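Peer 1: Starting from these lines, generate the structure:
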Amino acid sequence: MSNQFLDLITKRRTIYAIGKNVEQTPEYLTDLIQNAIKQSPSSFNSQSSRAVILFSAAHENFWGLVADKLKDYAKDEESAAKTTAKMATFAAGVGTVLFFEDLDVIKGLQDSFPSYAENFPIWAEHSTAIAQFATWTALHTEGLGASLQHYNPIVDEQVHNEWDIPANWKLRAQLVFGSVEGEARAKDYIADDVRFKTFK
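Peer 2: Now for the predicted structure:
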C-alpha cells in the first residue's frame, strides 16, 4: 500500500552513527522541533510536554554529564571506557532534545477530574511518546538521523542544576540527532497474526 505518512515513518529509523554535517541552522531546527511538539496531541489538550533543545557546547556538555555519572556504575576501567566511548558517539551529533512532562499540569488535571486521576500520569506518558515520535519523524524528513535515549533519572539532578529546569518538569527521554554517517541496523518484524486481530 502507498501512503505518504506511512512511507515517512517506515523510513524513520534509529541511527547511531551521527555527525555534525548538517545544513540546517540551530534556529531552523529549533522551530521544527517546537512545531512538532506543539502539533502533537495530548489528553484533555493538556499540552504537558516540555522540551529543552541543546546545541553545540550545551549538547556536548549534556553527554559529558551522562558519561561522568555512568562512571559510578562501571564495574571496571574497561567497562567505564566503553561507556565513555558510547557517550562520545552521541556527543558527535549536532543536538539533543530533552523531553520532559510538567507534573504540575498532570496534578492539576487529577485535581480537576478526580474520576480519571490515576490515568493522567499514564496519559502523560502517551503524550510525551507522541511528541518524541513526531519530533523524530520531523528530523528524519530533513535528512537527519536520530536515536532515542533514556538516561533519566540518573542525570536528572545534574540536568536541573545545569540548565535551571523547573522542579516540576520530569525528564522522560533524550533524542540525540545529527547528520547520517552510517546505515540503520536491519529491522525484523514479527508476524502480523501475532500482533493484530481484525473483526468485520
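
Peer 1: Please make it C-alpha for all contacts and neighbour counts, starting now.
Peer 2: Will do.

Peer 1: do you know how far Y116 is from A88?
Peer 2: Y116 is 43 Å from A88, where distance means CA to CA, to the nearest Å.

Peer 1: Give me the distance from stretch 87-94 to the chain's centre.
Peer 2: 15 Å (CA atoms, centre = their mean, to the nearest Å).

Peer 1: How about stretch 56-68?
Peer 2: In terms of CA atoms, centre = their mean, the centre of stretch 56-68 is found 15 Å from the chain centre.

Peer 1: Outside of that stretch itself, list whatever touches it.
Peer 2: 83-84, 87-88, 90-92, 94-96, 151, 155, 158-159 (CA atoms under 8 Å, 6 or more residues apart in numbering).

Peer 1: Quickly find the element holding Q158.
Peer 2: Using DSSP states H and E, Q158 sits within helix 156-162.

Peer 1: Spatially nearest residue to A92 (excluding sequence neighbours)?
Peer 2: Counting by CA to CA, 6 or more residues apart in numbering, G19 is the residue found nearest to A92 once chain neighbours are left out, at 5.2 Å.

Peer 1: Count the residues that sit near that neighbour.
Peer 2: Neighbour count of G19, defined by other CA atoms under 10 Å: 21.

Peer 1: Might one say that it is in contact with E181?
Peer 2: Yes: here G19 reaches E181: they are 6.3 Å apart, a contact under CA atoms under 8 Å.

Peer 1: Okay, buried residues for stretch 114-132 please.
Peer 2: Across stretch 114-132, burial judged by 16 or more other CA atoms under 10 Å covers 117, 120-121, 123-125, 127-132.

Peer 1: Can you tell me the SS state at the residue nearest the centre of the chain?
Peer 2: Taking CA atoms, centre = their mean, the centroid of the chain lies closest to L175, which sits 3.4 Å from it. Following DSSP: H, G, I helix; E, B strand; the rest coil, we place L175 in the strand state.

Peer 1: And it, how far from A88?
Peer 2: 15 Å.

Peer 1: And the closest residue to I154 other than its chain neighbours, which helix or strand is it part of?
Peer 2: Nearest non-adjacent residue to I154, counting by CA to CA, 6+ apart: K69, 7.2 Å away. If you go by DSSP H and E, K69 is part of helix 56-70.

Peer 1: Let's see this one next, to set against the first:
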Amino acid sequence: MSNSVINDLKKRRSIYALGEDVKQSPAELATVIKDAIKHSPTAFNSQTVRAVILFGDKSNKVWDIVEKRLESEVPNEEAFKKTQEKIATFRAGFGTILYFTDTDVVKNLEENFPLYAANFQDWSEQAIGGAQQAVWVALANEGVGASLQHYNPLIDEMIAKEFNIPANWKLRAQMPFGSIEAPAGEKEFMADEDRFRVEE
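Peer 2: Below is the predicted model of the structure:
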C-alpha cells in the first residue's frame, strides 16, 4: 500500500546542517508556512497559533539573542563555545519561524466554555504541535530542512522587545530552516508492540 501522506511525513527530519541555498523566495516560503498553519486543526476552530516568519538579518537576530542569553547560563567558557557552535548552525539557515500561542484566545474559551475550561491549555499545545508538524512537512516537501528548538522561556522577554510581540502571545518554539547541507542521521524506532495496540 502506498500513501502519499505517509511518504511526506517520512521526509520530515531534524536537519541541523542548514544553509541559504534554497530555490524559493522568502515570499513563496512564507506562503507555504502560512497555509500549513491555516489548515492545521485547532479545538473549537480556535486558531490559537501565531507565527512570526523571519528572514535575513531579522532571522539572525533571533540567534544573536539566544547566544547572548545563554552566555549567562552555561557553566564555563568551554561549554559556551559548544553552545555558540550549535547556534551557528541555526544562524546559517535561510530563516526562522517563531511559534506563539495567543493566550487571550485561550482565556476567552475558558470563560465562554466553562465545562471544558480545564482542557483549553492542553488543546492549545496540541494545536501548536499540529501546526509545527504541518509546517515541517510542508517545508520538507519543498526540499527545505528544519528543526524545532525550545529556548523559551529564557529568551521570551528579549524576543518580545526585539520584534514588538503582543503581551498575550506566549513563545512556544523556534524553527530555523534552510537548505539541507547534510542529511539527518538514521532514525530509530521502538518496537511496535511496546507502542501500539490494534484490536479487531
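
Peer 1: what TM-score do we get after superposing?
Peer 2: The pair, once superposed, lands on a TM-score of 0.99 when counted by TM-score structural alignment, normalised by the length of structure 1; 200 aligned residues with a CA RMSD of 0.6 Å.

Peer 1: residue boundaries of the strands in structure 2?
Peer 2: With strands called from DSSP state E, structure 2 shows them at 18-19, 49-55, 95-102, 144-146, 169-180.

Peer 1: Turn those strands into CSV, columns for distance to M1 of structure 2.
Peer 2: Formatted as CSV, the strands of structure 2 follow (distance: least, CA to CA, whole Å):
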stretch, distance to M1 of structure 2
strand 18-19, 33
strand 49-55, 34
strand 95-102, 35
strand 144-146, 27
strand 169-180, 29
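
Peer 1: Would you tell me which one of the ones you listed is buried the most?
Peer 2: Of all the strands of structure 2, strand 144-146 carries the top mean neighbour count, a mean of 29, counting by mean count of other CA atoms under 10 Å.

Peer 1: contacting residues around L54 of structure 1?
Peer 2: 95-98.

Peer 1: A81 of structure 1 versus that one, what's the distance?
Peer 2: L54 of structure 1 is 25 Å from A81 of structure 1, by CA to CA.

Peer 1: Repeat that for K107 of structure 1.
Peer 2: K107 of structure 1 is 41 Å from A81 of structure 1, by CA to CA.

Peer 1: which residues touch Q149 of structure 2?
Peer 2: Contacts for Q149 of structure 2 were tallied using CA under 8 Å, 6+ apart; they are 173-176.

Peer 1: How about A134 of structure 2?
Peer 2: Applying CA under 8 Å, 6+ apart, the residues near A134 of structure 2 are 36-37, 40.

Peer 1: What residue in structure 2 is paired with I190 of structure 1?
Peer 2: With TM-score structural alignment as the criterion, I190 of structure 1 lines up with M190 in structure 2.

Peer 1: Grab the nearest non-local neighbour of the counterpart of R50 of structure 2 in structure 1.
Peer 2: Taking TM-score structural alignment, R50 of structure 2 has R50 as its aligned residue in structure 1. Spatial nearest neighbour of R50 of structure 1, excluding adjacent residues (CA to CA, 6+ apart): F100 at 4.9 Å.

Peer 1: cool, and V105 of structure 1?
Peer 2: S48 (6.0 Å).

Peer 1: ok now do the one you found, which residues does it touch?
Peer 2: With contact set as CA under 8 Å, 6+ apart, S48 of structure 1 has these partners: 42, 101-103, 105-106, 124, 127.

Peer 1: So which of those residues are in helices?
Peer 2: 103, 105-106, 124, 127 (DSSP state H).

Peer 1: Take these and write them to JSON lines, including distance to E27 of structure 1.
Peer 2: Below are the ones in helices among the contacts of S48 of structure 1 laid out as JSON lines (distance: CA to CA, whole Å):
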{"residue": "L103", "distance to E27 of structure 1": "28"}
{"residue": "V105", "distance to E27 of structure 1": "28"}
{"residue": "I106", "distance to E27 of structure 1": "30"}
{"residue": "A124", "distance to E27 of structure 1": "28"}
{"residue": "S127", "distance to E27 of structure 1": "25"}
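
Peer 1: between the residues you listed, which is closest to A167 of structure 1?
Peer 2: L103 (8.9 Å; CA to CA).

Peer 1: contacting residues around the closest one?
Peer 2: Contacts here follow CA under 8 Å, 6+ apart; on that basis L103 of structure 1 touches 48, 168-170.

Peer 1: What is the nearest of those to A146 of structure 1?
Peer 2: Nearest to A146 of structure 1, judged by CA to CA, of the contacts of L103 of structure 1 is K170 at 21.7 Å.

Peer 1: For the closest one, give me its contacts.
Peer 2: Applying CA under 8 Å, 6+ apart to K170 of structure 1 gives the contacts 100-103.

Peer 1: how close does it sit to P121 of structure 1?
Peer 2: According to CA to CA, K170 of structure 1 stands 11 Å off from P121 of structure 1.

Peer 1: Quick check, L139 of structure 2 in contact with G145.
Peer 2: Yes: applying CA under 8 Å, one finds L139 of structure 2 in contact with G145, separated by 6.7 Å.
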